[in-house]
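Enquirer: Here you go, sequence then predicted model.
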Amino acid sequence: MSWLTVQSLTIEYREHLLGTGLGKPRFSWTLDSDRRGTMQRAYRLQLAAEGGSFDSPLWDTGRVESDESLHIVYGGPALASRTGYRVRVKVWDNFEAESEWSAEAKLETALFSPEEWQARWITPDDKDIPADAKPAFLLRRSFEVASPVVSARIYATAAGVYEIYLNGAKVSDDLLAPGWTSYRHRLQYQTYDVTDALKTGGNGIGIMLGDGWYRGGLGFDGRNYMYGDCRAALLQLHIRHEDGTESVVSTDDSWRAALGPVLYSNIYHGETYDARLEQAGWCEYGFDDSSWSGVRLPDLPYDRLVAQENWPTRVTETIRPIGQWVTPAGDRILDMGQNMVGRVRMAVQAPAGTRITLRHAEVLDKDGNIYFGNLRPARQTVEYIAKGGGVESYAPHFTFQGFRYVKVEGFPGQENGLPLDAFVGEVIHSDMPPAGQFSCSDDRVNRLQRNIQWGQRGNFLDVPTDCPQRDERLGWTGDAQVFIRTALFNYNGAPFFTKWLRDVKAEQHEDGGIPFVVPDIVGGANSAAWGDAAVICPWHVYQYYGDRRLLAEQYESMKRWVEYIRAQGDNEYLWNTGFHFGDWLALDAKENSYTGATPKELVATAFYAYSTRLLRDAADALGYAEDSNRYSELLERITEAYRSEFMTPTGRMAAPTQTAHVLTLMFGLADDAVKARVAEDLNNLIVENDYHLTTGFVGTPYLCLTLSEHGYHTTAVRLLLQDSYPGWLYSVSKGATTIWEHWDSIKPDGSFWSDDMNSFNHYSYGAVGDWMYRKVAGLDMDGSSPAFKRIRIEPLFGSTLLDRAEASYRSMYGFVKSGWTVNGSRIEVSAAIPANTTAVIVLKGASAAGVTESGSALSGGAAGVKSFRETSDGLEIEVGSGEYRFAYESPGLFRQSYSDRTRLSEALMDGRAVEVLKRHAPQLLDGAAVHIAKPLSFKQIAENGMLRVSRETVDRILKELSEAEALA
């Protein structure tokens, strides 16, 4: 008997949405079925009040004939603030099966307007406690609960960072709330369910309040940026009683204030905690606060408050140190085994007053000593002063560190070694659900993939930061846009980027310009490839999640950025004025320059075209026909101007750099007639550089993708597998566990790139992941159908360098997978396609007669296979949902016939084929042999293991050789 179920139902990407400010939330679900080719035909959604019945729901769509299952907008009566609701859905499929009702998802609204805030902002009275006091503030009060409680919610935020305690316990595992937004425009508040923490009778509530991003002093070069001159807290507790009444406890002038045991806390520098200053029971009922100070009510705004949008920041994993030792310099250190972001929790038993110091760093120097140079002024130091009397456990409250190694001073008995079980690393970042996985036959690449994921985790701590260790940790727009596709594959980043993009829009200048960093504490703006994040990021969020609401919300910001560019240049179709970072950190830069050799005006105009293209596509997606026509015409003009300024009519680039060729191809700026020439020149630049790149932040993300899409996939794979400098596996060979800022952050001799800017956790170059997932594993989507509604499985396995790869992704429609293995000439391709989607699967080098699916001949008609057709590259198969396994033999895809080998061998022996092979099949030559003038024997090539190349390529090589002979 067949079955159909609703696998999951989410509200704004969450199964349970507590505390939303949205009056019209959206609902999405995934389906599961035991039948291939399952599509949704209809759905029925119901919403009921939390205590109500679905027999009389507040909203019932009835049966809706539609295959839509993403972002269905609530269409019932207006939702009330501070109210809970339940949602469920059922579906019908194309086989006329009807599912049961789904498991219920829960939705609870927060405060819909500033007028609903009864609470007042509070801060200690500065007559007793200075506003700039370094210790964290403690704020408290006691209150009575007169009758039994059925529900209780706290709505809270801070100018600073805060933790709430109720009756002696922290109310949530959230950290560093309310997070970092553009505080001048937006400040998140959080909702906490504290029903079980309250008791009838006396209760005590407390807030611990630190500086955080608000007034901790942000920025580099001594900027010390602060948003305000004092910390403040805002809290409102609503209690609903069994008798139907409600009571409210709010921050007001009745609260009391004191300084706490956190003597100092700072995002960059760390925390000092004196456990001797703890006040037992400070957040409990009956605590004597008569010696505490009063509070004052600062005039802070309410109209900037928005309900929590991002995933909360939490401890997501704990790791134990793998070793400890004394360095040559005499320092006792811990090795966590992983460059991580978070904090160390330690357990210690020591006499009162014992001071233990932890200094955090990412790497060791070539002599084996702990290296602090790249931290710049950031101290990353935690100090704990013991109270004595038993085992004490401590982890910092209001800071985080980027580190692998910890220098420990003052731990009791450390001269005899550190007890490893006394320390644990707590990994902290925005608690994004994992989404994608990738693996292949080369363990070094698998390590690279883990490094990419760890780099994302370390830098997605409420904002997409550039680095998590030095005095920076800022939301650089350029870094975010180059990495966003990789980021959205690895983790569900929809709420994360929704929150950040609203800050981008809020920080946009009146003239349409975009700051270098968001939230903006630097002041610079408008560099190409950085400001373009305002267009690129919303578009890719839409691509991954089909989020039309966010795209529409950001559309005017996208448009204003393109119009800003249009107003800049001497020619409205070229961007040749203003400051630009260019191809930042490219290896073809001049001595003592951070900017690569690719002309900045070329980079700027290329991104001008790219943003215009995406803006046009966004207009199409949103149905803005007039804008679509307008920006299509603008794109044509920019493209014409680009070709005239930066290309010859025959396809030569004015700037002979790898990045210039990459951007031209990636952004569709080369005419069809010369595209092959540009791609060939790019490939030659790589080959002539011994299969090494020279690209920086701008060119690197697209390099391998461009090569693969223009017929040079083997070159791209060789770049990936390059383990000498510069290359992705060079850092892996040096023991990296995250992505480095520089290709040579640690040089071959063990020395370091300059201390000035040398992060060992900097995700930008991890953008290669997008190509690994899409081209190596072959898991992609049809760009005209976002969110993997229509999937494309097209692995490019025509290289001997890898013989297995697999990628899987938890899409909005469900689990998607593409995997392949090659054993000799036998190829197997597996795919998983979720219900309510379709896919095109491309089998390179296959013919319909030679393919089996799950052991049966494809030509015999396999369930779920809609159609197939042979192409010049192989076989294209259209399928519905289900799991598939294709197998076939394709000797022609990987090796030449004996006669072909003989002819190539003869050509190589007299040197005629070397130049031709460089262009068409560089994988037949190893990196060193490319530059050897003497003839090569085919035996040498065979020994290098580079025999696999398509028959079409061999034919092309031999044809070109024959034509050359004829001309001679």
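Expert: Happy to help now that I have it.
Enquirer: switch to C-alpha atoms for all contacts and neighbour counts from now on
Expert: Noted.
Enquirer: what's stretch 540-551 in contact with?
Expert: Outside stretch 540-551, the residues that touch it by C-alpha atoms under 8 Å, 6 or more residues apart in numbering are 70-71, 484-485, 488, 494, 497-498, 538-539, 618, 621-622, 783, 785-788, 811-812.
Enquirer: let's bring in a second model and compare:
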Amino acid sequence: MSELINFRTEYQQRPLAVQSRTPHFSWQYEKSFKGEQTSYRIRVATSEKLLYEGSEDMWDSGEVRSAASVGVQYGGRPLCSHSRYFVCCETTDGEGNRYRSQIASFETALYEKSDWKGQWVSVPVNFNGGTLLFRKAIALKDKKIARARAYICGLGYHEFFVNGRKMGNAVLNPGVTEYGERVFYCAYEMEDLAAGKNVIGVEVGYGWLGARKLLAQIYVEYEDGEVYEDHSGPGYGWWVGGSPTVDNSVYGGEVYDARIEDKYPKNWNTLAFEPTWANGWMYTIAAAAPNGELAAQEIEPIEVCARFPEVSRTDMGGGVYIVDVGKNIAGWLKISVRGERCASVTLKFGEQLTNEGYVNQLNLRSARCSDTYILKGDGVEEFAPRFTYHGFRYVQAEIAGKAELLSCVGEHVHTAAPLIGDFSCSDKTLNALHEIAVRTEQNNQHSILTDCPQRDERFGWLNDLGSRIYQTMYNVDMSRFIPKFIRDITHTQTAEGGIGDTAPYYTGGVPADPVCVIYPLLADYAYRYYGDRATAAAEYASIRKWVEYLLSRSQNYIMEYSYYGDWVTPFADVRADNLYVSSLYLLWHLKEMRRLAVIVGNAEDEAQYGDHAERCAAALHEKYFDEKTFDYCGGTQTENALALSLGIVPEAFRSRVAENIYRDAVGRGHHCTSGNIGYRHVFYVLAEYGYADEVVNILKNPAYPGWGYMMENDATSVWERWEAEMQNEMHSFNHPMFGSYDAFLYRYLGGIDVAEDAFACDKIRIAPVFTRLVDHVSASMKTVRGEIVSKWKRENGRISVHIEVPPQTSAEICLGKNIYRVGGGSYDYAV
């Protein structure tokens, strides 16, 4: 019997806290699988033994005649809170061959409010300005432990310890949410427990909540079925103290005073340390609970995902050194230092240097963005902050007193969602542009999709995301991220249907700019890429309410308001009309609403929004088209591209409108004139109408303004603005809104496209554009069904093409005029 691979529950392997009471399962086949699945059978039990015996006590789906291998929903007995279940899957193909998964497990969340027995705890507000150390000793029996779990909500950020060892690799936990609506707790597997006394510890910093409080629940299950349970609350044996981290904030940074480790030593969370009133510890006091409902955190945690050792260090004199880690990253600097007691090292972070060679912090605005370590004077000491993060390439290390900086390493910190895409080609500039797009995307995934990681912002700006999401879907597995972030958007919604410009809502307007089409797009993509129907169903009513709100702010489908439009255009004399842009995005919303109606099976809405979309397109064409010039509105690249991309141009005029875009780009010296909204449409439209070479010219163009200019000026991440020098406070050099050129590389040079009506990438199209400016391309993308690969190479006047299609997938391969329709497998062609 062959093996199924990558069996997952709710897109996770061995999850510890599944929030759904009816979770979904998925699995994959090896690349060698050439057939079609004809049936599946899923069995779920409370023990592995029951599965082995064929005595599953929770669910036996029976043999289901179906090709489904993604999004198969649990249909057994009701699942219980805080429980572990075991699951396996068997399938057959058309030839009667059988396949089986390894036995997997999943654990459920705390479903009910009543499951939480403890109370929120903290300290008096004037106790301490740094992080808080919570600890408790628990006594366990001398019996074998079957399962030990901790459910911890330490706000704003926390880290969890057992007997002195940190559990897991997460940092900056839990993820930021709309705290008035939802608060995440984290499930931990407790290791290193022993018979007798054990110490559990939680360190808590301010994070985004701006408060420090703890809710904790501990379960230890012995093999004989007995359960030890413990929870937080005043008078329950929890002690709390200050810490050597005497100051911490997201924007400000950290101050760590190693001199007070005598009072709050590094072994504070072990039996070797005894907290007392005399040494500065106290009992916890009751704290007010956040308003939001508790929910299990199911997105990937934020982690240290890569390390960048310093590439240079410049002595500026007077104890000041400039450290360059080589790349513009989000995270922090880990240092090792040696020196006398009371000496200090202050680290100031920035993305560029001044003309004098010091770190330039102009674009940080009010954010201090510095960390300070005060030495205790005991040999080699190491420091890295844990309750803040910075966006930087350069660090100004200022040493006060007698100390020596031994080493510096930039630690790259972001949500640990797996990378799924890869792109390379024969052109070095395009390869470098791909690299910085990926890095910038990762730099701006911190449990929300942020705009930048360095200044006093770092918000989930929705207007950027309608362009940005295209490269995101090629590069990063968003299966767990999308449901979380789209719910953040829903939580910003007003009674009238408006949503916030940012999610969670921190700034911007309410209602949001009409360009915020990311709201329905995310639900569509959850289904299209990952087979997630539940997200579309859960958010459908709220998305519909937003679309109806936009309709209410329009007259004959022309929008009445706009804020940002095509933001940050590169030429002062070119700007798309804001209301035109808003109106085209109304059309896009209507089309997406029809698509979501199809997904959730609402035939009435499908017809209604399909009709709205047709009438909207006709109204926009009638109002804005100039039959003499074949332009829309003012004839900018953005305005014409939106008209083509969103489908308001009659067939007879399409090639002329596309030609206008091309001629304008060439006339501008191979430059795109669009801002953050329009450029993605311009690139796609040019490629669709035979001008892919011009997109490559635009991307490689080393002259200001553009992406090639970024590369000419040593960019290691994508910029917010077009100037190479930091000219004002609104000039981030780590901004993903202009990074979706990377989607052009995948979709057109690599040719990889997921069909609009796909379910979990079951329908794909591979149509590489053999631009004369590139000699070879290699592109790949891992999907929930397996990996798509598209490679081509030009040699001796011929082009060789290699395509790999995952099992359970149908593909249309377009090579020039030749079209091949294939299933899963490996294919080679000559063109």
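Expert: It's in. Since the structure is predicted, the reported quantities are computational estimates derived from the model, not experimental observations.
Enquirer: just to revisit the earlier point, show the buried residues in the contacts of stretch 540-551 of structure 1.
Expert: 70-71, 484-485, 488, 494, 497-498, 538-539, 618, 621, 786-788, 811-812 (16 or more other C-alpha atoms under 10 Å).
Enquirer: quick one: which helix or strand includes residue 779 of structure 2?
Expert: Here residue 779 of structure 2 sits within strand 776-783, counting by DSSP states H and E.
Enquirer: how many other residues sit next to residue 80 of structure 2?
Expert: 15 (other C-alpha atoms under 10 Å).
Enquirer: Using the three-state scheme, assign it.
Expert: Look at residue 80 of structure 2: counting by DSSP: H, G, I helix; E, B strand; the rest coil, its state is coil.
Enquirer: how near is the residue lying closest to it once chain neighbours are set aside to residue 330 of structure 2?
Expert: Nearest non-adjacent residue to residue 80 of structure 2, counting by C-alpha to C-alpha, 6 or more residues apart in numbering: residue 108, 7.1 Å away. Going from residue 108 of structure 2 to residue 330 of structure 2 by C-alpha to C-alpha, to the nearest Å gives 33 Å.
Enquirer: do the same with residue 199 of structure 2
Expert: According to C-alpha to C-alpha, residue 199 of structure 2 and residue 330 of structure 2 sit 33 Å apart.
Enquirer: follow-up on the earlier one: more crowded one of residue 108 and residue 330 of structure 2?
Expert: Neighbour count, other C-alpha under 10 Å: between residue 108 of structure 2 and residue 330, residue 330 has more, with 28 against 22.
Enquirer: Quick one: map that one onto structure 1.
Expert: Matched to structure 1 by TM-score structural alignment, residue 330 of structure 2 sits across from residue 341.
Enquirer: By how much does the helix or strand containing its match deviate from structure 2 on average?
Expert: In this assignment (DSSP H and E), residue 341 of structure 1 forms part of strand 332-349. Strand 332-349 of structure 1, aligned to structure 2 and superposed, deviates on average by 1.3 Å (mean C-alpha distance after the TM-score superposition for structure 1).
Enquirer: Over which residues of structure 2 does the next helix-or-strand element following that strand lie when aligned?
Expert: Next helix or strand after strand 332-349 of structure 1 toward the C-terminus (DSSP H and E): strand 355-361. Mapped onto structure 2 using TM-score structural alignment, strand 355-361 of structure 1 covers residues 344-350.
Enquirer: quick one: the matching stretch to structure 1 mean distance?
Expert: Relative to structure 1, stretch 344-350 of structure 2 is 1.0 Å off (mean C-alpha distance after the TM-score superposition for structure 1).
Enquirer: got the buried residues for that stretch?
Expert: With burial defined by 16+ other C-alpha under 10 Å, the residues of stretch 344-350 of structure 2 counted as buried are 344, 345, 346, 347, 348, 349, 350.
Enquirer: Would you mind giving those residues as CSV with distance to residue 689 of structure 2 added?
Expert: As requested, the buried residues of stretch 344-350 of structure 2 are exported to CSV (distance: C-alpha to C-alpha, whole Å):
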residue, distance to residue 689 of structure 2
344, 61
345, 57
346, 55
347, 51
348, 49
349, 45
350, 42
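Enquirer: tell me the SS of residue 38 of structure 1?
Expert: Three-state call for residue 38 of structure 1 (three-state DSSP): coil.
Enquirer: ok now do the closest residue in space to it that isn't next to it in sequence, which residues does it touch?
Expert: If the residues on either side of it in the chain are set aside, residue 38 of structure 1 comes closest to residue 835, at 5.3 Å by C-alpha to C-alpha, 6+ apart. Counting by C-alpha under 8 Å, 6+ apart, residue 835 of structure 1 touches 30-33, 36-40, 813-814, 880-882.
Enquirer: Can you show me the strands along the stretch 801-950 of structure 1?
Expert: Secondary structure of the stretch 801-950 of structure 1 (DSSP state E, counting those that start in this stretch): strands at 804-811, 814-823, 826-833, 838-844, 852-853, 856-857, 865-870, 874-879, 882-889.
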